[in-house]
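Q: okay, sequence plus prediction incoming.
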Amino acid sequence: MDKEATIYVIDLAKSMGEKHAGRSISDLDWALQYVWDKITSAVFTGRKTLQIGIVGVGTDHTSNPMAKGADGYNHISILQPISQILLPQLQALPDLLRPSKTDDRDVLSAIIIAGDMMTQHCRDLKYKKTIVLITNATGNIDDDDVEKTANFFKREKIELVVLGIDFDDRDYGAKEEDKSPLKRKNEEILKKMVDLGGGEVVAMQEAIDALSIPDIRPVRPTPTYKGQLRLGDPERYDTALSIDVERYFKTSIKRPPTASAYAVREDGPPDEGLSTVHNLYKYKVKDDDSSGGTRDVDRDELAKGFEYGRTAVAISDSEQNITKLETRMGYDILGFIPIQHVERYMMLDNSSMIVGQKGNDRAAIALSSLVHALHEVESVAVGRLVKKDMAEPIITLLSPLVAKDVECLIENILPFAEDVRSYRFPALDKVLTVSGKEITQHRNLPSEDLLQSMSDFVDSMSLVHGNEEQMSIDETFSPVLHTIEGAIKYRALHPTGGIPETPEAFLAYSRQPEDLQEQSKGALTRLMAAADVKKVPPRTKGRRKYRETEKPLSGLNVEDLFRNEKRTQISPDNAIPEFKQIMQHSDDMKRVKDGIQQLASILQNWVSKSFGDANYDRVVEGLGVLRQEMLELEEPTFYNDVLRDLKKKLVAGKLGSNRNDLWYRIRISKLGLITHEVSQFSDVSQADADAFMSLKA
């Protein structure tokens, strides 16, 4: 990344604390939304080459090196020298950026001070230099040095961006009514300086509206392979093809930032009350001769194992060395296949692009010839990549890309056969009978009217209208990534309180656009009529729907036999199946409650008599069955009471000592309290359920 230096010149005059244009917050608080977003984004990246300075204009005091030598530089303070801003400096800024008690200031003088700071810091080094002025332009501006300052900015290649609060912008549609002559004059002065020195004037409303759209941070391209792309062996055959190429990432999966674990250090200073959590790993193996059925082993005694399905396959270092391929760095083309034989599932991983070696015209022309040849015959290449000597080989698919600005090969890593899951589904356009006869008219098959209605409905919801496209790929962002990032940035400035609401730009992904809803109403009505859609009556609490079973030819109905059998006791040896029978074939709530109490007692008995964790799996299975049955019966309170009683006795040690592992298994099996989000008949909130799962009394 190139070095960047940005100075924010922020108007902190008394008038910035006032509210205008019908806003519920002051001009300063409104403008600081932009500042906080940009500064927290810089802190979030952690880049040392992204440096920021802050100058306050209209401050109560004066703190700048030019105040002593010349007039006109009062009420200007350097609040943050140009440097990398870290979390401590960020959290100190809100107290500094507050409205002052004076309106005496000259923003042009503040710009000059910021320009001097920039030149002293950057000197002759290569920097991207930007000064951002944020002001409502209601103070006096001495325009004697406008041209001189603009020439200085142009000479030093400093970009000046003026964010004007309630500035007029005809292109954006922003206009302030009843604007004072002073403010109108100041806008003209600032626009003149920007036109002469280079930069732009932006209405603050436009900048604030743009905050809902995430910034796409450019990434410096770093080659992941530099070497030859070969077709044949150039060391043995003169006819072999060898091209010097470079490999760069084109697309890659970005995951949300992960949290780090910290512990509160009570004996530390107040500002350093967190201590990094260090993990200690202990390894155990089953041993019937040891107490507890397990014994501790050292890491050196362990062998490497690989998962093959559900089986762990152990392999020693000596065996692994035998199986390791002795490879040499290179990129070889193994063959070519028609593009129509390429399935889409083969290209689901990250993609890279293969281009000619930088500065090598011969390599660029040779690769261009290969790309065009593949493009014309509609084929792709299968390659074998070894990034460095002794590295594992990668089998790739190389597809030609011929665009206006670039010609390259797009690389996708091919999956292993074990990575592909094949599933078979019945045909959607026909039904096969037991004898193999095809039926095209069936109640489970759509009619022509239904197919046409569905086609019309899909067409009515098209996001493409002429040359305009809604939610195009370039304008679509991941709500998960940017919402989490926004929450982290907000929490850095606001350590307490709730997190901000999700921006409207991300909420739009969760609902259909209103114009499409209106546009597709007619097609949806016709589709519902063709599909004979009917409203399902609401379920009655506590009633279970039994499956309709066909009456056997013998006339013996096994379901009726189970239903008529008045089972009253559940055997601990066959508790789970017998509990299911009671739940399925009992219409008496008294018998249901009795069955639940019996199962709860059996589960606790299994825990108390368990040797180590011998019975833990049975307990977890029993809780899972009980939870599912109560969800179907729509009686979540019964399950929640059983789980609360079990936890109470576990914590009190009434079911044996050191049973914490059982509660851990219950947690990872997601067998917590049934919340209102899962069942509408539960009065347990998600927050209460999360707190309950911690093993505390």
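A: Looks like it arrived, so ask away.

Q: from here on, just use CA atoms for contacts and neighbour counts.
A: Fine.

Q: what about Asn321, neighbour count?
A: Residues lying near Asn321 (other Cα atoms under 10 Å) number 10.

Q: and if you look at Gln628?
A: Look at Gln628: counted by other Cα under 10 Å, it has 14 neighbours.

Q: give the contact list for the residue nearest the centre of the chain.
A: Against the mean C-alpha coordinate of the chain, by Cα atoms, centre = their mean, the closest residue is Leu481 at 2.9 Å. Contacts here follow Cα atoms under 8 Å, 6 or more residues apart in numbering; on that basis Leu481 touches 255-256.

Q: kindly recompute the last result at 10 Å.
A: 254-257 (Cα atoms under 10 Å, 6 or more residues apart in numbering).

Q: the structure to be compared is supplied as follows:
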Amino acid sequence: MADKEVTIFIVDVARSMGKQHNGRKQSDLDWSLQWVYDSITNIVFTGRKTLQVGVLGLGTDHTDNAMEAMEGGESYKHISVLQPVAQLLLPEVTNLPKVLKSSRTDDRDIVSAIILGVDMINRHCKHLKFKKKLFVVTNAVASHIDEDDIEQLAQQFKDNNIELTVLGVDFDDAEYGFKQEDKPEEKAKNEITLKQLVDLAGGQFGTMQEAIDNLSRPAIKAVRPTPTYRGQLRLGDPTQYDTALSIDVERYMKVSVRKPPTASAYVIRSNASADDMESENLQSVHNLYKYRVKGDDYEGGAKVLEREELAKGYEYGRTAVSISESEQNITRYETEAAYDILGFLPADNIERYMLMDNANIVVAQKGNDKAAMALSSLIHSLFELGSVAIGRLVKKDMTEPILTVLSPLVEADYESLVENVLPFAEDVRSYRFPPLDKVLTVSGKALTEHRNLPSKKLLDNMSDFVDKMMLVDEAGDEMMAIDDTFSPHLHTIEGAIKDRAVNANDPKKNKDVPERKQAYALMQKPPSALQDQAKPALEKLKDAADVKKVEKAKKGRGRTRDRQTEKPLSGLDIDALLSKTRPTKKTNNIDPNNAIPDFQRVLASTADMLIIKDTFKEMQAFVEDLVKNDYGQKNYDRVLELLGVMRTEAIGFEVDDFYNEFLCDFKVKLFKGQLGDGRQELWYKIRKGDLGLASKEENATSTMSKAEADELMKAKSTTK
């Protein structure tokens, strides 16, 4: 079970925090809240109920705390509990920007707020086991701190195992290299007092500048290891042979691919009111599956079945063979949880492409010295012989076995077996490619010099370029250490979600994606020093490879290009011999049985705009006829294919307005039911297939903007 944790944030919202200092364009409060919101949303992102958060406002206009009415409560004025200790969800996060605003007073006592924070933690945790943290964010301006109770307060942090962290706006930090010039005397004195409190409490003291700078890099998240297998690692069968080896081991995840969070489908509740919060108006979408069986014996020609009424069937040739649940138990392969070593191989025989899935580690059972000694002997034997073990793992009884390769990992203070999954025969895909160092002729002769083969000059220049692109400088230092890299794609999405959660009620911020952090952009291109280092080698490589820039081809063709083609040697008009008679305005150009070739032939053979427009009208009539006569969506694929050809040709010949007019008219008829009832789902397929209206961004001759095209493509009924 994950550890319980409670965190209290004391945020100074006094009047001085609402002012700008040290040349910043943001107020001290807005600047500091970047770190506060990031820390809180990181906690919310985990979704763990065991992570509890509370927020105290220091220097608020009003007073709202448990010690206000007690004797000596004067020192607790202008301190308010803005968020009681609890698991934060979206409504609480959205509410924080409303209450974390600068006040009209500077009258507050930072030490009193810290005492209140300790009291909140103790009241919530009582004598239970919790990780306890308290963060203080302040600029310590226009505030007097009483030093009398510093030692007693610090002792409370030690006695209750509370971690204290003070982040000061423009506080000096020699280790980080930040110092504020011309600091007010009172602020400097308060800063020394807070530093003394932190040192006595064994906490952390830092400047907000360092915390803000660290926001550009994602924080490393500690994950509590959970064993995915606990049992014996066996060499031989201990139940049959006395010489068999059996070691008690545990298996843990070592390296795993982390994917960005995926979106979930929600709908607005039918009973939601306008006063409810947006997040409270939503409810999850649940899928309901219905299965229809056709048959003349059923009423209406079909019968609806529930999933429970279905049986699994397996293909045997062109026939479906049904196997019931009871019969499947007989065919199921029975296994028992175990980790067996099948044999040993030289490590050189394991190719990199054979390793699949994530990496795991296998270590001895905790507290089992005998198992640790036995596993250590196996690890060192493999390491000294340069070998690996091939294993067969069954995680739980009656689960499918997997084949693994166990490689020894030996370090100064750590040793284990690194596990990778091996592919089965059906996982391997073998592809044959022609050789890269020779060209085989039809007669079977091998040519080592050919126009499709690289020359020695090109190979040498490519080798030099690769050497210059090494992420190690001349001094042997890494330009981009693997421990400092991260996925910008993953963290950009997470950052957008956090920003949307905090600014859900701010119309100015919730419409745009937040500005991307500079550190994320740097992860998507080589370091500038590396580019400068490799530039000379790259120029030589371009010269050796004879690289030339290819001009971008124009989209338009047909009526905007010169139609004079090269005359064949025979003098015959090939187009006239192979195509039908050149279309005229009164001819039916489209054959329903050969619609797409006829449509393309007409557009390629005429520049008459009236003929082209009539051809689009004929295609429209044909498409509408397919929709009208559709049964069970059997014609939808053909309709989508026709629309794709029409759209491509319209953009290519710069007559995209013809397609746009057709699609708008088609939508009106579709939603009015003129093409049959229940045909609206076709519009969703059109949108999903990127067959929408052509805009100016795709073709400069279009009269429709991207915004207009997107608006008209929305799935709603339209009047014309």
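A: Right, received. Where do you want to start? These figures come from a predicted structure and were not determined experimentally.

Q: mind telling me the TM-score for this superposition?
A: Overlay of the two chains. TM-score (TM-score structural alignment, normalised by the length of the first structure): 0.90; 695 aligned residues with a Cα RMSD of 3.4 Å.

Q: picking that back up, just the element for the corresponding residue of the second structure for the residue nearest to the centre of the first structure, please.
A: Using TM-score structural alignment, the partner of Leu481 of the first structure in the second structure is Leu490. Leu490 of the second structure is part of helix 488-502, with elements assigned from DSSP states H and E.

Q: so where is the following helix or strand past that helix in the first structure?
A: Heading C-terminal from helix 488-502 of the second structure, the first helix or strand you meet, by DSSP H and E, is helix 518-522. Alignment of helix 518-522 of the second structure against the first structure: residues 504-508, by TM-score structural alignment.

Q: quick check: Thr549 of the first structure touching Asp560?
A: No - using Cα atoms under 10 Å, Thr549 of the first structure is not in contact with Asp560; the gap is 11.0 Å.

Q: tell me which of the contacts of Leu481 of the first structure you also see in the second structure.
A: Retained in the second structure: 254-257, out of the contacts of Leu481 of the first structure (criterion both residues aligned by TM-score structural alignment, their matches' Cα atoms under 10 Å).

Q: of these - the most surrounded one?
A: Ranking those using other Cα under 10 Å puts Pro256 first, with 12 neighbours.

Q: ok, for it, nearest residue in space, not its chain neighbours?
A: Leu481 (5.1 Å; Cα to Cα, 6 or more residues apart in numbering).

Q: gap between the one you found and Pro257 of the first structure?
A: Taking Cα to Cα, to the nearest Å as the measure, Leu481 of the first structure falls 8 Å from Pro257 of the first structure.

Q: residue range for the helix or strand harbouring Ile39 of the first structure in the second structure?
A: Secondary structure assigned from DSSP H and E places Ile39 of the first structure in helix 27-45. Per TM-score structural alignment, the counterpart of helix 27-45 of the first structure in the second structure is residues 28-46.

Q: identify each buried residue in the matching stretch, please.
A: Neighbour counts using 16 or more other Cα atoms under 10 Å place 28-33, 35-38, 40-44 of stretch 28-46 of the second structure among the buried residues.

Q: for stretch 620-632 of the first structure, same thing?
A: Neighbour-count burial for stretch 620-632 of the first structure [16+ other Cα under 10 Å]: 620-627, 629-632.

Q: so Gly305 of the first structure, which state does it fall into?
A: Gly305 of the first structure carries the three-state label strand when classified by DSSP: H, G, I helix; E, B strand; the rest coil.

Q: hmm, it is touching Glu319, no?
A: No - contact between Gly305 of the first structure and Glu319 fails when scored by Cα under 10 Å: they sit 11.9 Å apart.

Q: how much space separates Val502 of the second structure from Val6 of the second structure?
A: Val502 of the second structure is 21 Å from Val6 of the second structure, by Cα to Cα.

Q: you'd agree Ser381 of the second structure is in a helix?
A: Yes - counting by three-state DSSP, Ser381 of the second structure is part of a helix.

Q: tell me the contacts of it?
A: Contacts of Ser381 of the second structure (Cα under 10 Å, 6+ apart): 375, 387-388, 408.

Q: circling back to that earlier point, out of the kept ones among the contacts of Leu481 of the first structure, which is nearest to Met461 of the first structure?
A: For these, the residue nearest Met461 of the first structure by Cα to Cα is Lys254; the value is 29.8 Å.

Q: just say helix, strand or coil for that closest one.
A: coil.

Q: what is the neighbour count of the counterpart of Leu382 of the second structure in the first structure?
A: Matched to the first structure by TM-score structural alignment, Leu382 of the second structure sits across from Leu374. Neighbours of Leu374 of the first structure under the rule other Cα under 10 Å: 22.

Q: that older thread, now the helix holding Ile39 of the first structure on the second structure. Mean distance?
A: Average distance, helix 27-45 of the first structure versus aligned residues of the second structure after superposition (mean Cα distance after the TM-score superposition for the first structure): 1.2 Å.

Q: sweet, I'm off.
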